[in-house]
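Test case, fold it:
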Amino acid sequence: MFCSCYPCCRVRPSCTLVNLRAILCQPCADQSQTTLVSKLEALQCHFTWDLDTSRSKLFRCRERFEDFFTEDRHSWLGHIYKLRGFIEYKLGFTEEAQSFFNKATEAFRQMRNADEGPWLVVNYGNLAWLHHHLGDPAESEAYLTKVDTLMKKYQSPAQDELHPEIYAEKAWTFIRFSTDKMLLAADYFQRAIRMQPDMVEWHTYHPGAPGRVSQVKLVSGKGPD
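Sure thing, here's the model as predicted:
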């Protein structure tokens, strides 16, 4: 039995499965970790969107979102749960973070009347990052596989563009969390609506920041960051 980088880390015949992991060479583990991190960094999710995570900002947003949780049919409830999960993680509450991410999955299941769809790509990306930070690479890889499966099954209608569900959620998140990215958020909403014009809430959403998205001058000629 040999490790993938044989001959540098040949396993001795006398070794048992119990101590196999301890014998495998460090380069193998390092390479695996590097590959996992590269996959995580390529995701579109709250962990990769360069959000302002100062504690004062996190506490203000958490307090604001608590008012929404009495509205079970709020059209953005799944998105709120996802952002709340990210906030809880950044504040150091990992169990609460996972709970909110799981609530987001259930909220979308009820709102969309479907067990899966492109709206879960961001949430599965969040869960992949969460399990990575919790030191569980196997579970992180499992969620990366789910993301990959959804991306292949629900491809963007426009070549070289994000899926409209991802554009819309990224735009909503920027509006709720990063007012300095309002112009970019407006552009993302415009892209989402152009590809999927039947989503009423994308047209009518009124952000907490001053002015409607439709009143913000759109940024032209920019692709996804």
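
CA atoms for contacts and neighbours, from now on please.
Will do.

Report the buried residues of the helix or strand harbouring Phe100.
Phe100 is part of helix 94-112 when elements are defined by DSSP states H and E. Buried residues in helix 94-112, counted by 16 or more other Cα atoms under 10 Å: 94, 96-98, 100-109.

Ok, stretch 200-217 next?
Trp202, His203, Val213.

follow-up on the earlier one: tabulate the buried residues of helix 94-112 (TSV), appending distance to Lys181.
Shown next, in TSV, are the buried residues of helix 94-112 (distance: Cα to Cα, whole Å):
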residue	distance to Lys181
Thr94	27
Glu96	27
Ala97	24
Gln98	27
Phe100	25
Phe101	24
Asn102	28
Lys103	27
Ala104	24
Thr105	26
Glu106	29
Ala107	27
Phe108	26
Arg109	29
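
List just the nearest of these to His133.
Nearest to His133 among the buried residues of helix 94-112: Thr94, at 9.4 Å, using Cα to Cα.

now the closest one: how far from Arg84?
Distance of Thr94 to Arg84, computed by Cα to Cα, to the nearest Å: 12 Å.

count of neighbours near Gln26?
Neighbour count of Gln26, defined by other Cα atoms under 10 Å: 12.

roughly how far apart are it and Ser38?
18 Å.

got a list of what the residue nearest the centre of the chain touches?
With distances taken as Cα atoms, centre = their mean, Cys45 lies nearest the centre of the chain, 2.6 Å away. By Cα atoms under 8 Å, 6 or more residues apart in numbering, the residues touching Cys45 are Val121, Val122, Asn123, Gly125, Asn126, Lys170.

Give me the nearest residue to the first one, chain neighbours excluded.
Think Val121. Distances taken as Cα to Cα, 6 or more residues apart in numbering place Val147 nearest to Val121, at 5.4 Å, with adjacent residues excluded.

May I ask which helix or strand encompasses the one you found?
helix 137-153.

Now do that helix: distance to the chain's middle.
12 Å (Cα atoms, centre = their mean, to the nearest Å).

For the helix or strand that comes right after it, which helices and strands make contact with it?
Once the chain leaves helix 137-153, the next helix or strand it forms, by DSSP H and E, is helix 164-177. Under the contact criterion of 3 or more Cα pairs under 8 Å, 6 or more residues apart in numbering; DSSP states H and E, helix 164-177 touches helix 182-195.

Go ahead and name everything in contact with whichever helix or strand comes after the helix it packs on.
As assigned by DSSP H and E, the chain's next helix or strand after helix 182-195 is helix 200-204. Applying Cα under 8 Å, 6+ apart, the external contacts of helix 200-204 come out as Ser75, Ala168, Phe189, Ile193.

okay if I get these as a markdown table plus neighbour count?
Formatted as a markdown table, the contacts of helix 200-204 follow (neighbours: other Cα atoms under 10 Å):
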| residue | neighbour count |
| --- | --- |
| Ser75 | 16 |
| Ala168 | 26 |
| Phe189 | 26 |
| Ile193 | 20 |
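
Next, the structure of the following sequence, for comparison with the previous one:
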Amino acid sequence: MDFVFDSEISKDSLKTILLELECHFTWNLLKEDIDLHDVEDSIGQQLEFLTSKPRLVLHNLLAYVKHLKGQSKDALKCLEQAEDVIQKEHPAEKEACSLVTWGNYAWVSYHIGQFEDAQKYLDRVRNVCRKLCSPSKYKLEHPKIDCEKGWALLKFGGKYYQRAKAAFEKALEAEPDNPEFNVGYALTMYRLDDFDREGPVKSFSLGPLRKAVALNPGNTYIKVFLALKLQDVHAEAEGEGYIEEILNQTSSQPYVLRYAAKFYRRKRSWDKALQLLKEALEGTPSSSFLHHQMGLCYRAQMMQIKKATHNRPKGKDKLKVDELIQSAIFHFRVAVEQDSMFVFAYMDLANMYAEAGQYSNAEDIFQKALHLEHITDDHKQQIHYQYGCFHQFHCKSEYAAIHCYLEALKVKGRSSLHMKLTSALKKLATKRLYHNALDMLSLSALGFVYKLEGETRRATEYYQKALKIDPENEEFLTALCELQLSI
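Reported below is the predicted structural model:
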């Protein structure tokens, strides 16, 4: 028998029951980890242009984003659209497919004080769970729910990729050859391969991508990712075959064109890449991804001219370089404006300002990047490293550069940047000590690096020298104490 909301006791226990549900409100998707405007825009574009993406997933996710923005009425409209999709596209599994949507309905109703509506949707969930013999009153183990969870986690960025992988793996355990589950899993593996920009090329996604393409032969979206991965593993000709096939059958899908453009940019066919990006921008003019890719193309063209002129372009070459720099700055700036969490766009914009000699603008963008919250340790380390390069090579401030490199190393232990950072620190510190053997910062930096590398004797030696200059320094004393205890 369904229960009726009629007392404060029921109201107090309502949230406890809501927390048992499987839906976006219980998957720990934090708004601090995304740019709400950019994600909302991206979902809207996918609903309009990306026919291969499951529409139920997109409407439910958009409802959650609307809720995070405080737009409860709009969230309810999105959930109505999700119900329409269920009726039209999932009639055979209507009940199981409705559970996430009803869970979201219950949560939105709860947040706007419509407790009777919240209970109504909880009743629906409970009835389905009972009908399908779930051991839990308000939760059903079902691969479609795991898949929807995977898509939601994937949309919230790099910090969620491992959880997304686990969700898709769980769905695939139940249905190994489900086309949609395989697409989600392959895309997640591709994102994980691509997540560490500094490390060696990873190809864990190649097998899953091939399987996803085989199960979804008409899905151009997943096919373009296979092409990019083939390019990664030096099978560019095979990858380009897929790209040409895609472009011959796709005229106006911005989400396919953008990745085809990325393929040609990496092939150094910049004019072709820019042509595709401009075509894609006509459909999705506010896409942060497209603007960032355009900036990368203009930067690559600029660097090509500088290399050909031994970094001393003159006349027409100089004018062209300046024009390309300004074009890159424009597009990187738009990318950052559209997505305030786009770490690489911040770094590319700052470095392009530096290239233009606009150091105060570069400093301003680096400061904004350094103050970004809720980003991954990899991204924090990248920002400190790039900021150090800016100080070393543009501002000619070795002192500031050493500080930045040290901050980068303090973010986390071993990473793909570790060797670059330790190498840069050793070179700078050794150079400075050659000119001034009492340079305390360089002595302590070398002590820190050798301590990280496990070279206890050398680390101790440098920290002892630094302590002679500053005997009361707590950082040096602590480091020495730790080194002596490790012997």
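
Kindly indicate which of the buried residues of stretch 200-217 of the first structure lies nearest Arg64 of the first structure.
Arg64 of the first structure lies nearest to Val213 out of those, by Cα to Cα, at 19.5 Å.

I'd assumed His206 was in contact with that closest one.
Yes: with contact defined as Cα atoms under 8 Å, Val213 of the first structure reaches His206; the gap is 7.0 Å.

so where in the second structure does the helix holding Val147 of the first structure end up aligned?
Aligning helix 137-153 of the first structure against the second structure (TM-score structural alignment) gives residues 115-131.

how big is the offset of the matching stretch relative to the first structure?
Mean deviation of stretch 115-131 of the second structure relative to the first structure after superposition (mean Cα distance after the TM-score superposition for the first structure): 1.1 Å.

can you list contacts of the helix holding Val147 of the first structure?
With Cα under 8 Å, 6+ apart, helix 137-153 of the first structure has contacts from 36, 39-40, 117-118, 120-121, 124-125, 127-132.

Of those residues, which belong to helices?
Using DSSP state H, Leu36, Lys39, Leu40, Val121, Tyr124, Gly125, Leu127, Ala128, Trp129, Leu130, His131, His132 are the members of these that sit in helices.

The first one and Thr204 of the first structure, how far apart?
Read that as Leu36 of the first structure. 38 Å.

now swap in the second one and tell me
Between Lys39 of the first structure and Thr204 of the first structure the distance, using Cα to Cα, works out to 34 Å.

go on, the third one?
Relative to Thr204 of the first structure, Leu40 of the first structure is positioned 32 Å away (Cα to Cα).

is it true that Arg62 of the first structure touches Ile87?
Yes: counting by Cα under 8 Å, Arg62 of the first structure touches Ile87, with 7.0 Å between them.

ok, the two, which is more surrounded?
Ile87 (24 against 16).

Under the alignment, what does Lys66 of the second structure map to in the first structure?
So, by TM-score structural alignment, Lys66 of the second structure is matched to Glu88.

Its match: neighbouring residues, count only.
Glu88 of the first structure, neighbours per other Cα under 10 Å, totals 21.

Name the surrounding residues that touch the helix or strand containing it.
Glu88 of the first structure belongs to helix 77-90 when assigned by DSSP H and E. With contact meaning Cα under 8 Å, 6+ apart, helix 77-90 of the first structure is reached by 46-47, 53, 58, 62, 65, 68-69, 71, 94, 96-101, 103-108, 123, 126, 130, 169, 173.

Recalculate using a threshold of 7 Å.
Helix 77-90 of the first structure is contacted from outside by 46, 58, 62, 94, 96-98, 100-101, 103-104, 107-108, 123, 169, using Cα atoms under 7 Å, 6 or more residues apart in numbering.

Pull up the gap between Asp38 of the second structure and Ala335 of the second structure, please.
10 Å.

more crowded one of these two?
Neighbours were counted for Asp38 of the second structure and for Ala335 using other Cα under 10 Å; Ala335 has more, 28 against 21.

Identify the residue of the first structure aligned to that one.
So, by TM-score structural alignment, Ala335 of the second structure is left unmatched.

Was I right to think Ala335 of the second structure contacts Gln293?
No: when contacts are counted by Cα atoms under 7 Å, Ala335 of the second structure is not listed as touching Gln293 (9.2 Å).

Which of the ones in helices among the contacts of helix 137-153 of the first structure sits closest to Gln155 of the first structure?
Closest to Gln155 of the first structure, out of all of those and judged by Cα to Cα, is Val121, at 11.3 Å.

does Thr53 of the first structure sit in a helix, a strand or a coil?
coil (DSSP: H, G, I helix; E, B strand; the rest coil).

Not including adjacent chain positions, what is the nearest residue to it?
Lys90 (7.1 Å).

Run a quick neighbour tally on that neighbour.
Lys90 of the first structure, neighbours per other Cα under 10 Å, totals 16.

Repeat that for Val224 of the second structure.
29.

residues touching it, list them.
Val224 of the second structure makes contact with Tyr242, Ile243, Val256, Tyr259, Ala260 under the criterion Cα under 7 Å, 6+ apart.

Read off where the one helix or strand it maps to ends up in the first structure.
Assigned by DSSP H and E, Val224 of the second structure belongs to helix 220-232. Residues of the first structure offer no counterpart to helix 220-232 of the second structure, counting by TM-score structural alignment.

tell me the angle of whatever helix or strand comes next after that helix relative to helix 220-232?
Of the helices and strands lying after helix 220-232 of the second structure in sequence (DSSP H and E), the nearest is helix 236-249. Orientation check (axes from the mean of the first three to the mean of the last three Cα atoms, to 10 degrees): helix 236-249 of the second structure against helix 220-232 gives 160 degrees.

rewinding a little: quick one: the helix holding Phe100 of the first structure to the second structure mean distance?
Mean for helix 94-112 of the first structure is 1.1 Å (mean Cα distance after the TM-score superposition for the first structure).

ok so, going back, aligned partner of the residue nearest to the centre of the first structure in the second structure?
Looking across to the second structure (by TM-score structural alignment), Cys45 of the first structure lines up with Cys23.

Could you measure from its match over to Ser98 of the second structure?
11 Å.

which helices and strands does the helix holding Phe100 of the first structure pack with?
helix 77-90 (3 or more Cα pairs under 7 Å, 6 or more residues apart in numbering; DSSP states H and E).

mean shift of the helix it packs on relative to the second structure?
Counting by mean Cα distance after the TM-score superposition for the first structure, helix 77-90 of the first structure comes out at 0.6 Å.

any idea of the angle that helix forms with helix 121-133?
Going by the same axes, to 10 degrees, helix 77-90 of the first structure makes 20 degrees with helix 121-133.

chain center to helix 77-90 of the first structure, what's the gap?
Using Cα atoms, centre = their mean, the offset of helix 77-90 of the first structure from its chain centre is 10 Å.
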